[in-house]
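> let me see the structure of the following:
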Amino acid sequence: MAKASSKKPRDIAPTDPMPARVDPCLATLVDKPPKGPDWAYEVKWDGYRLAVHIEPGRVRVLTRGGYDWTGKFPSIADDARRLAVKTAILDGEAVVLDDKGRSDFGMLQRALGRLPSPYEAGAIVFYAFDLLYLDGHDLRRLPLRERRRLLEPLVAGREGAIRLSEEVQADGDEFFRVACAHGLEGIIAKHVEKPYRSGRGEWWQKITCKRRDSFVIVGFEPSTVPGHLGRLLLAARQGNDLVYVGGCGTGWSNDLSRELRKLLEGTATKSPAVALRRKAAVFVAPVLVAEVEYRAWTDDGKLRHASFKGIRERADDGTVYQLQSTDSRTQGD
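From the prediction side, this is the model:
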């Protein structure tokens, strides 16, 4: 086997043109973390995937879809100019952290939105987890461990808008358990010997923490397929009232979709149990409860990525999700 060169890429004459854009590597959702010494783990950030392009005379901040959002992330662009590089492409996630250091997608939306918000654009942090190009050299052909070795000196230990997404060498199951216990969205597992490949593949895997609770069914939206269910409308308890918390449109088979539609039509009412107007909605008496698995709550108090898991009669409100005046539902998991 040939001996690896001791020179760093930036010490070798530049040979690679800088790509105008790189399609990101995307993680595949799996149920359990992979095991073995070739896997490293990171926190799964709940934000916007971005690529920071540091070019001669300018910095560009590009979204996953290739849109130029440099103007939306001025603090990230300004901090990128301070990095000790001539040219580089950093891959990472823009987030806003809550008071416990967890990324919160709702807070990020407010920081970027037009509505009044206590979170300014300067509160947004970019966690860099990969380095795709550096000073004239395309690094995508290198294994992840080499790309991380070059990334870490550039951003490790920084307290500005650009920081390092720490890599954890640990037991994947234990790291996942701890991440979920601390209210994080989940973890990412990456194969340290693989090059950077655009698109979704098995070399990056994501394992997400999920919540599961019961909500009262207050209506449904019909499917475009006749006789089928399109979306359940759900509510949680708040004191003696029901509060609409969003919908659920996945988790049932075709047969179950028809059965649920028929069941709910039998409880249809013209008096909604919640303050909600939906043109195509059919409201039902609040007598059935849906068991729902979901990822988190949105900033406006709606379920995020909800999936139907079961249905039962509303016999005991003790199991129905109860909203509190100081509810932490906007804290993303």
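> from now on I want contacts and neighbour counts done on CA atoms only, so please keep to that.
OK.
> so what's the residue most central in space within the chain up against?
With distances taken as Cα atoms, centre = their mean, the chain has residue 46 as the residue nearest its mean C-alpha position (3.9 Å). For residue 46, the contacting residues are 93, 95, 103-105, 185, 332, taking Cα atoms under 8 Å, 6 or more residues apart in numbering as the criterion.
> and it, what element?
Assignment of secondary structure by DSSP states H and E places residue 46 within no helix or strand.
> which helix or strand contains the residue nearest to residue 214 when sequence neighbours are not counted?
With Cα to Cα, 6 or more residues apart in numbering as the measure, residue 291 is the residue that lies nearest to residue 214, at 4.5 Å, once sequence neighbours are left out. Assigned by DSSP H and E, residue 291 falls within strand 288-294.
> to compare against the first, here's another:
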Amino acid sequence: MLATAAPAAGVPADGDRWAYEVKWDGMRVLADVHEGRVSLRSRTGRDVTVTFPDLADLADAHADVLLDGEVVALQDGLPSFAALAERMHVQDARSAAAAARRTPVTLMAFDVLRLYGVGLLDRPWQERRESLDRLPPSGSAWQVSPVYPDARSLLAATLEQGLEGVVAKRRTSVYQPGRRSPDWVKHAHRRHQACLVVGWRPAEGSSHRMGALLLAVPAADGRLRFVGRAGSGLSSALEEDLRARLAGHEVAEPVVDVPRVDAKGATFTAPVAVVEVRHLGRTTGGRLRQPTLRGLRGDLDPSDVREE
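Sure, this is the predicted structure:
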């Protein structure tokens, strides 16, 4: 179940009918615990159990439960998407274990969909939440995401603390898998967009180092549309990951219409890599304003990218 974007008026403010949670800056997963084993799946259904061995302790705490939540990497008490992005694409067990030692993660659970063999999808959010609150967290593997009664106070607090935003949930709502429902409403303090990499330009003074990525997003009709280039946030670690992902996917001509000023000196690629970008809105021409790269989205396939 996915949230819809809040209208200009903001999230609903009726605390009797709505509950409010922090919008965590992480990776959405379903954690399925059954018969002493835990299975983790991303929002797109990809198995990421090997990627996050630090969540294996979930299997020791509860006999049968299906949790919905966000995997976050906390740094100085705040989620760091950049740190998490370095772990998203890891599929080798040994590499994942080493990454877990360097950058441990936590599952911030905000819903329970099955408990002791009983499906809870058709139960109201309030009942599911009460069931979740009765489950003791298992060490550092997971925490229950807190619920707050007042939208205005939580919006102000999350903005001040540099958190992602707020999600409002209708207390009577049932869980609708895969649907973007108006019963969940999200307000993000910062704008994000998953983008397809369609090429890169070299750094100034170097013909080999990446200096900026050329980005595209599918339009409403499904055709790719160029949305600009981004160099801010292009770390050496991100460049290394991108080179591995793009290897063998260079193309002679861009797959989208790229303005000449952006295409100059660029290496073009097939749209096989997805990156997360923070931005300040869009120009009248559709380009992202002041885009900053946040990391490679290993949890998304190119076909999952949609304009936010």
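> so what number do they get for TM-score?
Aligned and superposed, the two chains score 0.62 in TM-score terms (TM-score structural alignment, normalised by the length of the second structure); 229 aligned residues with a Cα RMSD of 3.9 Å.
> in the second structure, what residues pair with the strand holding residue 291 of the first structure?
For strand 288-294 of the first structure, there is no aligned range in the second structure, judged by TM-score structural alignment.
> after that strand, next one along is what?
As the chain continues past strand 288-294 of the first structure, the following element, by DSSP H and E, is strand 296-297.
> check which helices and strands that next one is in contact with.
Counting contacts by 3 or more Cα pairs under 8 Å, 6 or more residues apart in numbering; DSSP states H and E, the secondary-structure elements packed against strand 296-297 of the first structure are strand 303-304.
> SS state for residue 166 of the first structure?
Per DSSP: H, G, I helix; E, B strand; the rest coil, the secondary structure class of residue 166 of the first structure is coil.
> in the second structure, what residue corresponds to it?
When the second structure is aligned by TM-score structural alignment, residue 166 of the first structure is paired with residue 146.
> spit out the contact partners of its match.
Contact partners of residue 146 of the second structure, counting by Cα under 8 Å, 6+ apart, are 21-22, 110.
> which ChimeraX command selects the buried ones in those residues?
To isolate the buried subset of the contacts of residue 146 of the second structure in ChimeraX, counting by 16 or more other Cα atoms under 10 Å, use the following:
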select :21,22,110
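> narrow the contacts of residue 146 of the second structure to those in strands?
With DSSP state E as the criterion, strands contain 21-22, 110 from among those.
> now tabulate the residues you listed in CSV and tack on distance to residue 229 of the second structure.
What follows is these, written out as CSV (distance: Cα to Cα, whole Å):
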residue, distance to residue 229 of the second structure
21, 33
22, 31
110, 35
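> now residue 283 of the second structure. Nearest residue, chain neighbours left out?
Of all residues apart from its sequence neighbours, residue 289 sits closest to residue 283 of the second structure (Cα to Cα, 6+ apart), at 6.5 Å.
> gap between the counterpart of residue 132 of the second structure in the first structure and residue 159 of the first structure?
Using TM-score structural alignment as the criterion, residue 132 of the second structure maps onto residue 151 of the first structure. With the distance defined as Cα to Cα, to the nearest Å, residue 151 of the first structure ends up 16 Å from residue 159 of the first structure.
> which of these two has more residues huddled nearby?
Neighbour count, other Cα atoms under 10 Å: between residue 151 of the first structure and residue 159, residue 151 has more, with 20 against 10.
> what is the neighbour count of the residue nearest to residue 214 of the first structure?
One way to gauge burial is a neighbour count; for residue 291 of the first structure, by other Cα under 10 Å, it gives 19.
> next one: residue 153 of the second structure
A total of 11 residues lie near residue 153 of the second structure under the criterion other Cα under 10 Å.
> what kind of secondary structure is it in?
Secondary structure for residue 153 of the second structure, judged by three-state DSSP, is helix.
> is it fair to say residue 145 of the first structure lies in a strand?
No - when the secondary structure is assigned by three-state DSSP, residue 145 of the first structure falls in helix instead of a strand.
> now it. Nearest residue, chain neighbours left out?
Closest to residue 145 of the first structure by Cα to Cα, 6+ apart is residue 192, at 5.0 Å.
> how about residue 195 of the first structure?
Here the nearest residue to residue 195 of the first structure in space, its sequence neighbours aside, is residue 143; by Cα to Cα, 6+ apart that works out to 4.4 Å.
> state the number of residues packed around the one you found.
Under the neighbour criterion other Cα under 10 Å, residue 143 of the first structure is assigned a count of 15.
> pretty sure it contacts residue 190?
No - under the criterion of Cα atoms under 8 Å, residue 143 of the first structure makes no contact with residue 190, lying 10.7 Å away.
> show me the contacts for residue 213 of the first structure.
Residue 213 of the first structure sits next to 291-293, 319-321 when contact means Cα under 8 Å, 6+ apart.
> what do you get for residue 187 of the second structure?
Residues in contact with residue 187 of the second structure, defined by Cα under 8 Å, 6+ apart, are 5-6, 10-11, 165-167.
> of those residues, just say which sits nearest to residue 239 of the second structure.
Proximity of those to residue 239 of the second structure (Cα to Cα) peaks at residue 165, which lies at 28.5 Å.
> quick check, the match of residue 132 of the second structure in a helix?
Yes - the assignment for residue 151 of the first structure is a helix, going by three-state DSSP.
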